[in-house]
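Sharing a model prediction with you, sequence too.
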Amino acid sequence: MTADRVPAEARAHIEDLAAFVTASPSSYHAAAEIARRAEEAGYTRIDEVDAWDIVPGGRYVVVRDGSAVVFALPEAAAATTPFTIIGAHTDSPGFKLKPKPTTHGPGGWWQLGVEVYGGPLLNSWLDRELELAGRLVTLEGDEHLVRTGSLLRIPQLAIHLDRGVNNGLELDKQRHTQPVWGLGDAESADILHALAARAGVEASQIGGYDIVVADTQEPRTFGHAQELFASGRLDNLLSAHAALVAQLQTEPREAITMYAAFDHEEIGSASRSGAAGPFLEDVLLRISAALGAGADERAQAFAASLHVSSDVGHAVHPNYPDRHDPANHPVAGGGPILKINASQRYATDAHGAAAWNAACEAAGVPMQEFVSNNAVPCGSTIGPITATRLGIRTVDVGVPILSMHSARELTAVVDPWYLSRAMRAVLER
């Protein structure tokens, strides 16, 4: 691929994705950034504790913890108007701060107690400058977003002290993943004081916290023609960003357009703000009620609705081609992928596939199929969960990447742009 084969629009999209990732070191920051961008585009922020004044032609955004739903109603919206939903998730695998997090290790090192979150590639987190990010909640219930910038590092053991390391690295999740963040007197080490100072609150007023570890290296393009893009948290901020861009660029026509970004996908989605929880259904029911829908009208609307669940997938790895299906080889730069699994680990069926293929064709976007090698277990995402919970037809899609669940992942510059264009075609159906 030469530089002139990467469209200017794709480069602009990747620059905006880089800005989105940089602004979103945690799911709570991602939800706040989604709401900020939606409000900037003319959407009205609504709160779950208030009565909602939802009207045809209106545009709204609502946040629950680290999740957000953005939706727009056509002028002719009525009780049986269907929904077209693009779903993604805001969290990424990594580490989360434990209670009593500050420890003092041998050698005078200040350390932090962290718990593994999801299924990260542990070795990829070693020897990187990392930050803490998330939310502090005061005893009064006020929430404060906080991030530290470069503060900590998980140091790898030198090869001189482990001569066999290149024959197989084994990391104990408790003993070998605790980061260092300072030196000196143990009494001076208190990470909660450091976080409180950055948030502008008193440490004694912190009633609770949800703090994760994030890589601080900036996203960047590289490669022969700058056609490659590396960044932390592409799983799944890449999809979250593509869907948000599509939603904000779309004028609703026959359907209510909606973008749903969920937290906690990496740990199973079973939470009040995860895809297995009630958040999306709560929003759908409140919209239906505002449009005067009873049970029968709501069932009609759901039956005519479509949910596109987007999460990253595996590009063929050049060093491990045997790990992939021999006939279906998604390649970087070849467009978004349609995810298929016989055991419904992905929710795609024939009707969903047809809808997605039609959208890609309408958008002029190339597409590829993804199916797992039978000998390699298949992952899953929010698609089957929301399909089971709501009964809305769902199709699973994504973008092929390398190094999934690494602290730093890799994609082709054009693919996130292709994905967003196809998403927009779905919303405009």
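Looks like it came in fine.

CA atoms for contacts and neighbours, from now on please.
Will do.

which residues does residue 200 contact?
If you count contacts by C-alpha atoms under 8 Å, 6 or more residues apart in numbering, residue 200 has none.

Next one for the comparison:
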Amino acid sequence: MDNAVFNSKLFDFLKQSPTPYHAVQRMARRLEAAGFERLDEQAAWSLAPGQRYYVTRNDSTIIAFQTGQSDPVTHGIRMIGAHTDSPCLRVKPNPEIYKKGFYQLGVEVYGGALLNPWFDRDLSMAGRVSYVDSHDRLRDALVDFARPVVTIPSLAIHLDREANNTRTVNPQTDIPPILMQADEKEAVPFRQLLADRIRAEDPEADVAKVLDYELSLYDTQPPATVGLNDDFIASARLDNLLSCFIGLQALVQADPTQPALLVCNDHEEVGSMSAEGAQGPFLSSVLDRWVGAADRPRVIARSMMISADNAHGVHPNYADRHDGNHGPLLNAGPVIKVNNNQRYATNSRTAALYRHISESLDLPCQSFVVRTDMGCGSTIGPLTAGNLGVRTLDIGVPQFAMHSIREMAGARDGYVLYQVLRRYLELEQID
């Protein structure tokens, strides 16, 4: 697989993953095609050496692993972590708003989204819908309206002359999107629209009543290669589906000899404190069922986690927002993220291991440290390191417009990180 094929497959994954639920569904299908067996959390597990498995929780977090031929107690486990969620707008439980003949939807901001770029976009909706069938059984369905069905028009500058100087966005009043023209008497309830959508996607679905849902708005503009020389990729949800895709490809393509694991958690953008988030017990419970609670401390002592989450590339219009010696460039390699206050979990040993692998493959890498007078973000790396006690490296592909509705990264950096992570998963020892 070369860089062009890698990006083509990435674009396909991004297009088919408008929500964490769809991303996990897509990853599960890829894993099954590669010979991974699905496990059920509620069932007893009988794991064998040299086999490959995966398990999901809440349909939005996935853990895939290969038991390998080597004993995890003596060889450890090579782990990769990422997250499936991205900042977006989520539809509220009672969303119907009727004003001036327009049917609008109440939405809530999920995560630290940049709100201005959501205006004047062709938006669709997707997510998970829970319903009862005609036999009064609870069911779930994934839905994706696919085409543009809502939009958030900007207010004309003639009605806000200071828009380019002082306009701010009130998330309660300024961003409810327009769904259609209809008054309250003639409008179809939103839950009925969802029931109709389920039936449209699956004519055999037995939907008696929609009870609840978790729906996100998303931009329908597809991923693209941009730049006169095709230097960049642009898409929604690069943070952090790009890392999920890289980790997935590395695990699927790696030699299955060594014990290895990929975890892609939901809810990173809102703090990771959930049953399926990185602060939750999911990964710990999977490891206990794989290697046993008694042996887990010894396994962890020989293991390592590489937490992959995109980094801030140095923007040419805002170069002063970076430390002068630590401004990552697009297409100059993945970025080792360092913070001495432990907002990132990287230490000298984990960074050195990555650099050693990267140099052995003659591939580039960079370092990022936030300006000393600015706050530093974080990711699942410190949370996983704190929960498991596993040595951890935080790394990511540099990008622009993080948390915007459409983000941009270098066209070559993702493939570089994939190559290094694949080699990492095949190491016999990581000491």
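Okay, I see it. All figures in this text were calculated on a predicted structure; none of them were measured in a lab.

tm score of chain vs chain?
Here the superposed chains carry a TM-score of 0.94, computed using TM-score structural alignment, normalised by the length of the first structure; 415 aligned residues with a C-alpha RMSD of 1.4 Å.

Show me where the stretch 1-150 of the first structure has its helices.
8-22, 27-40 (DSSP state H, counting those that start in this stretch).

For residue 104 of the first structure, which of these is the nearest?
helix 27-40 (28.8 Å; C-alpha to C-alpha).

Which residue, neighbours along the chain excluded, lies closest to residue 107 of the second structure?
residue 91 (4.4 Å; C-alpha to C-alpha, 6 or more residues apart in numbering).

Please say which position in the first structure that neighbour maps to.
In the first structure, the residue paired with residue 91 of the second structure is residue 97, using TM-score structural alignment.

Count the residues that sit near that match.
21 (other C-alpha atoms under 10 Å).

Could you pull up the contacting residues of it?
Going by C-alpha under 8 Å, 6+ apart, residue 97 of the first structure touches 112, 113, 114, 115, 210, 211, 212, 213.

try it again with 10 Å
Contacts for residue 97 of the first structure (C-alpha atoms under 10 Å, 6 or more residues apart in numbering) come out as 112-117, 132-134, 209-213.

do residue 336 of the first structure as well
Contacts of residue 336 of the first structure were listed using C-alpha under 10 Å, 6+ apart, and they are 310, 312-313, 330, 360, 365-370, 397-400, 414-420, 422.

Would you quantify the distance from residue 236 of the first structure to residue 107 of the first structure?
Residue 236 of the first structure sits 38 Å away from residue 107 of the first structure, going by C-alpha to C-alpha, to the nearest Å.

Looking at those two, which has the bigger crowd around it?
Legend: neighbour count by other C-alpha under 10 Å for residue 236 of the first structure and residue 107, higher for residue 236 (27 against 8).

So which of the contacts of residue 97 of the first structure wins on neighbours?
residue 213 (28 neighbours).

what residue of the second structure takes the place of that residue?
By TM-score structural alignment, residue 213 of the first structure lines up with residue 217.

Confirm for me that its match is in contact with residue 179.
No. Applying C-alpha atoms under 10 Å, one finds residue 217 of the second structure not in contact with residue 179, separated by 11.5 Å.

shared neighbours, these two?
What both residue 217 of the second structure and residue 179 touch, as defined by C-alpha under 10 Å, 6+ apart, is the set 123, 124, 148, 149, 150, 151.

Just give me the closest of those to residue 289 of the second structure.
residue 124 (39.8 Å).

what lines up against that closest one once you look at the first structure?
Mapped onto the first structure by TM-score structural alignment, residue 124 of the second structure lines up with residue 131.

ditto for residue 335 of the second structure
Match for residue 335 of the second structure (TM-score structural alignment): residue 337.

wait, doesn't that match sit right on residue 368?
Yes. The pair residue 337 of the first structure and residue 368 passes the contact test of C-alpha under 10 Å, sitting 4.6 Å apart.

how much does the strand or helix carrying the match of residue 213 of the first structure stray from the first structure?
In the assignment (DSSP states H and E), residue 217 of the second structure maps to strand 209-219. Following the fit onto the first structure, the mean deviation recorded for strand 209-219 of the second structure is 1.6 Å by mean C-alpha distance after the TM-score superposition for the first structure.

Helix 20-33 and that strand, what's the angle between them?
For strand 209-219 of the second structure against helix 20-33, the angle between stretch directions is 90 degrees (axes from the mean of the first three to the mean of the last three C-alpha atoms, to 10 degrees).

I'd like the next helix or strand past strand 209-219 of the second structure.
Counting by DSSP H and E, what follows strand 209-219 of the second structure is strand 224-226.

Packing partners of the helix or strand that that next one is followed by?
Using DSSP H and E, the helix or strand that follows strand 224-226 of the second structure in sequence is strand 232-235. Of the remaining helices and strands, those touching strand 232-235 of the second structure by 3 or more C-alpha pairs under 10 Å, 6 or more residues apart in numbering; DSSP states H and E are helix 3-15, strand 224-226, strand 398-400, strand 407-410.

repeat that for 7 Å
If contacts are counted by 3 or more C-alpha pairs under 7 Å, 6 or more residues apart in numbering; DSSP states H and E, strand 232-235 of the second structure sits against strand 224-226, strand 407-410.

which of those sits most buried?
strand 407-410 (a mean of 24; mean count of other C-alpha atoms under 10 Å).

In the first structure, point out the residues matching the following helix or strand past that one.
Once the chain leaves strand 407-410 of the second structure, the next helix or strand it forms, by DSSP H and E, is helix 413-425. Mapping helix 413-425 of the second structure onto the first structure (TM-score structural alignment) gives residues 415-427.

where along the stretch 301-431 of the second structure do the strands fall?
Using DSSP state E, counting those that start in this stretch, the strands of the stretch 301-431 of the second structure run over 304-308, 311-312, 335-337, 366-368, 391-396, 398-400, 407-410.

corresponding residues in the first structure for the longest one?
The counterpart of strand 391-396 of the second structure in the first structure, counting by TM-score structural alignment, spans residues 393-398.

how far out from the middle of the chain is that stretch?
15 Å (C-alpha atoms, centre = their mean, to the nearest Å).

cool, stretch 390-402 of the second structure as well?
The answer for stretch 390-402 of the second structure is 12 Å, by C-alpha atoms, centre = their mean.

List the buried residues of it.
For stretch 390-402 of the second structure, burial by neighbour count (16 or more other C-alpha atoms under 10 Å) applies to 390-402.

Also stretch 301-317 of the first structure?
Buried residues in stretch 301-317 of the first structure (16+ other C-alpha under 10 Å): 301-303, 305-317.

Onto which residues of the first structure does the top helix by length along the second structure map?
Scanning the second structure for the helix with the most residues, using DSSP state H, yields helix 238-253. Alignment note (TM-score structural alignment): helix 238-253 of the second structure is matched to residues 234-249 of the first structure.

circling back: nearest to residue 160 of the second structure, of the shared contacts of residue 217 and residue 179 of the second structure?
Once C-alpha to C-alpha is applied, the member of those that ends up nearest residue 160 of the second structure is residue 151, at 19.7 Å.
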